[in-house]
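# just need the structure, nothing else, for what follows:
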Amino acid sequence: MKLRIAVLPGDGIGPEVCAEAVAVLQALGLDLELHTALVGGCAIDAQGTALPDEALRIAQDADAVLFGAVGMAKFDKDPTAKVRPEQAILGLRKGLGLFANLRPVKAYDALLDASTLKPEVIRGVDLIILRELTGGTYFGKPQGQSGEAPHRQAVDTTFYTEDEVRRLMIMAFELARGRKKKVTQADKANVMATGRLWRQVAHEVREEYPDVEYEDMYADACAMHLLRNPRAFDIIATENLFGDILSDEASMLTGSMGMLPSASLGDALNRHGYRRGLYEPIHGAAHDIAGQGVANPLAMILSAAMMLRWSFGLHREAERIEQAVARALDDGLRCGDIKQPGTTVLGTREMGQAVIARL
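Sure, this is the predicted structure:
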């Protein structure tokens, strides 16, 4: 099987961590056809747009996409800029029809002391946050700011259709059937009409999955329970804004965002009959450490493992990567973001090579 992969490294530490993920894939002896393109801030500098047409074409022609990170400090300092690096990932989601973001959160025994939470709270945590990607507050209209100080005003609109909710909830129940058979739907049905729609549709879908346990939970209560008893969760399904917040909170169960991979999936299938997806670490471009060779590549490497599983059906190869990462951690190897007393701190390239050595 030839794996046609679009590699979109992006900005900041994106190119550094992407390089290590590609090196791990190459070490598995896979038949790779790699196509690289600029996206994000570097694409704005070079071509005036965050997602050039050529980059989108490469992504659409690929079986799967490996995506690093986007963002530049100069854009952070200018919130009024109309062309922004983040438009690259939003455009890719739309252009590829990606509506669901899977963010697995797994607590490694070797990293129990890296979290700010007590080891007895996070030991054994293994959950997935399933976030809707193409609707909600980030895309609803009207949206914008108007007026002049001191009378400025702004509006964001949260909008969902029944079909958008249903397809995500179906995916949540299907995922749960292959895991611990429990779905938690997080909303704000007490104060938001969209939350009530989510709850209504979720209840309709659950009737088709009598073998799966189901519960409704307000999103703010879910945030609290994620820290109080994270082992109680299996699949957390939620809308775009809440999923963004809850998944970043959940990263602290693992000790660092540098450990969390993600997959963005839709219904479209690739040439091999598997879901075309975009795979990326949940961390950002981290301008402050870019180019220093100290970024943690493990989330990107684990994202590549998710790609093998979801877009190519290569479960054994995905497990080899995941086991190699676990062995590197068990051997006391760390990057700076998860370093602990008595461990060996490695740079980006060194950690990538350590994983390859344990394949």
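# going forward, measure contacts and count neighbours with C-alpha atoms only.
Noted.
# show me where this protein has helices.
In the chain, helices defined by DSSP state H lie at 14-27, 41-47, 53-61, 73-76, 87-96, 119-122, 162-177, 193-206, 219-228, 240-250, 298-312, 315-330, 348-357, listed in chain order.
# packing partners of the last one?
If you count contacts as 3 or more Cα pairs under 8 Å, 6 or more residues apart in numbering; DSSP states H and E, helix 348-357 packs onto helix 14-27, helix 315-330.
# how far out from the middle of the chain is it?
22 Å (Cα atoms, centre = their mean, to the nearest Å).
# what does the first one give?
Taking Cα atoms, centre = their mean, one finds the center of helix 14-27 at 17 Å from the center of the full chain.
# what does the second one give?
A distance of 23 Å separates the C-alpha centroid of helix 41-47 from that of its chain, computed with Cα atoms, centre = their mean.
# buried ones in that helix?
Neighbour-count burial for helix 41-47 flags Gly41, Cys42, Ala43, Ile44 (criterion: 16 or more other Cα atoms under 10 Å).
# of all these, which comes closest to Glu120?
Gly41 (41.6 Å; Cα to Cα).
# any idea how many residues pack against the nearest residue to that closest one once chain neighbours are set aside?
Among residues not flanking Gly41 along the chain, Pro85 sits closest, at 4.7 Å (Cα to Cα, 6 or more residues apart in numbering). As a burial measure, Pro85 scores 24 neighbours (other Cα atoms under 10 Å).
# could you also give me the structure for this next sequence, so I can compare it with the first?
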Amino acid sequence: MSSKILVLPGDGIGVEVADQAIRVIDKLNELGLDATYEKELVGGASYDANGEPLTSEVLEKAKQSDAILLGAVGGSKWDDVERSKRPEAGLLGLRKELELFANLRPALVFEALASASTLKDEVVSNLDIMIVRELTGGVYFGQPRGIEDTSDGKKLLIRKFIMIMKLIVLLASHLIWQEKETTKLLLLKKLM
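You can find the predicted model right below:
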């Protein structure tokens, strides 16, 4: 069964990155992968063409796809555009509508490049980490769930992220279980 990929190049370097990723998909298809892809507009490119950073048609195609390849969105060209129409609103709309709650950000150093780092070789040598970042709370989508009074009479806004944090920990744990070597899990929560 063929996998259906929606390619959303976006803006700026995202277009170049997506073009190169498509070359990789084409090569993998030659080697036996069974994937089809379709390119659509998102972000500033979509705003310029349609007046919206994410059209309902593209959102529907995203919902029908097996995977989405997103380049990058945004740029100074759209700095003066109304906030709800800025390129980033297209990305946030995708995250919200597709219920995407985490971003995986791998970081590793190839031995041949260890000396190119501004850090000492022994610090970055064999660096291999995965950052699992929560995407749906905080400033973008976090909803106030309650307000408490502090001892000095000020109001404290409380956001409850218990469920999403459980999902993040479960995802990170799943990634750890796939590793062959001993792996540590470190949980950081930004308070502000």
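# returning to what we had before: need the helices and strands packed on helix 348-357 of structure 1 in CSV with distance to Asp126 of structure 1 and mean neighbour count, can you?
Formatted as CSV, those follow (distance: least, Cα to Cα, whole Å; neighbours: other Cα atoms under 10 Å):
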stretch, distance to Asp126 of structure 1, mean neighbour count
helix 14-27, 23, 21
helix 315-330, 14, 18
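# coming back round to it: out of the helices of structure 1, which is the most enclosed?
Burial of the helices of structure 1 is given as mean neighbour count (mean count of other Cα atoms under 10 Å); helix 298-312 ranks first at a mean of 26.
# which part of structure 2 lines up with it?
Under TM-score structural alignment, there is no match for helix 298-312 of structure 1 anywhere in structure 2.
# again with stretch 218-228 of structure 1
Aligned by TM-score structural alignment, stretch 218-228 of structure 1 corresponds to no residues of structure 2.
# before we move on, what about stretch 262-269 of structure 1?
The aligned range for stretch 262-269 of structure 1 is empty, by TM-score structural alignment.
# and if you look at stretch 42-58 of structure 1?
With TM-score structural alignment applied, stretch 42-58 of structure 1 matches the range 45-61 in structure 2.
# so how far does that stretch reach from one end to the other?
17 Å (Cα to Cα, to the nearest Å).
# so how far is it from its chain's centroid?
Put simply, stretch 45-61 of structure 2 sits 19 Å off its chain's centre (Cα atoms, centre = their mean).
# stretch 68-84 of structure 1 now?
Chain-centre distance of stretch 68-84 of structure 1: 20 Å, with Cα atoms, centre = their mean.
# cool, stretch 70-82 of structure 2 as well?
16 Å.
# do the same with stretch 30-49 of structure 2
16 Å.
# list the buried residues in that stretch.
So stretch 30-49 of structure 2, judged by 16+ other Cα under 10 Å, has buried residues Tyr37, Lys39, Glu40, Leu41, Val42, Gly43, Gly44, Ala45, Ser46, Tyr47.
# so Ala18 of structure 2 makes contact with Gly12?
No - Ala18 of structure 2 lies out of contact with Gly12 (Cα atoms under 8 Å); the separation is 10.6 Å.
# wait, what's in contact with Asp128 of structure 2?
By Cα atoms under 8 Å, 6 or more residues apart in numbering, Asp128 of structure 2 lies in contact with Pro106, Ala107, Leu108, Val109.
# Arg4 of structure 1 touches Asp63, doesn't it?
Yes - in terms of Cα under 8 Å, Arg4 of structure 1 counts as a neighbour of Asp63; the distance is 5.4 Å.
# looking at those two, which is more packed in?
Between Arg4 of structure 1 and Asp63, Asp63 has the larger neighbour count (other Cα under 10 Å), namely 26 against 20.
# report the central residue of structure 2.
For structure 2, the residue nearest the mean C-alpha position is Asn103 (4.4 Å; Cα atoms, centre = their mean).
# what range in structure 2 does stretch 100-117 of structure 1 sit on?
Going by TM-score structural alignment, stretch 100-117 of structure 1 sits over residues 102-119 in structure 2.
# return the distance of the matching stretch from the chain's centre.
19 Å.
# quick one: contacts of it?
The contact list for stretch 102-119 of structure 2 (Cα under 8 Å, 6+ apart) reads 121, 124-136, 168.
# filter those residues down to just the buried residues.
Buried among those (16+ other Cα under 10 Å): Val124, Ser125, Val132, Glu134, Leu135, Thr136, Ile168.
# among these, which two are most distant?
Ser125 and Thr136 (33.2 Å).
# pretty sure the residue nearest to Gly41 of structure 1 sits against Ile44.
Yes - under the criterion of Cα under 8 Å, Pro85 of structure 1 makes contact with Ile44 at 7.3 Å.
# what does Gly12 of structure 1 align to in structure 2?
Gly12 of structure 1 maps onto Gly12 in structure 2, by TM-score structural alignment.
# for that match, list the residues it contacts.
So Gly12 of structure 2 contacts Ala72, Val73, Gly74, Gly75 (Cα under 8 Å, 6+ apart).
# kind regards, and thank you for your time.
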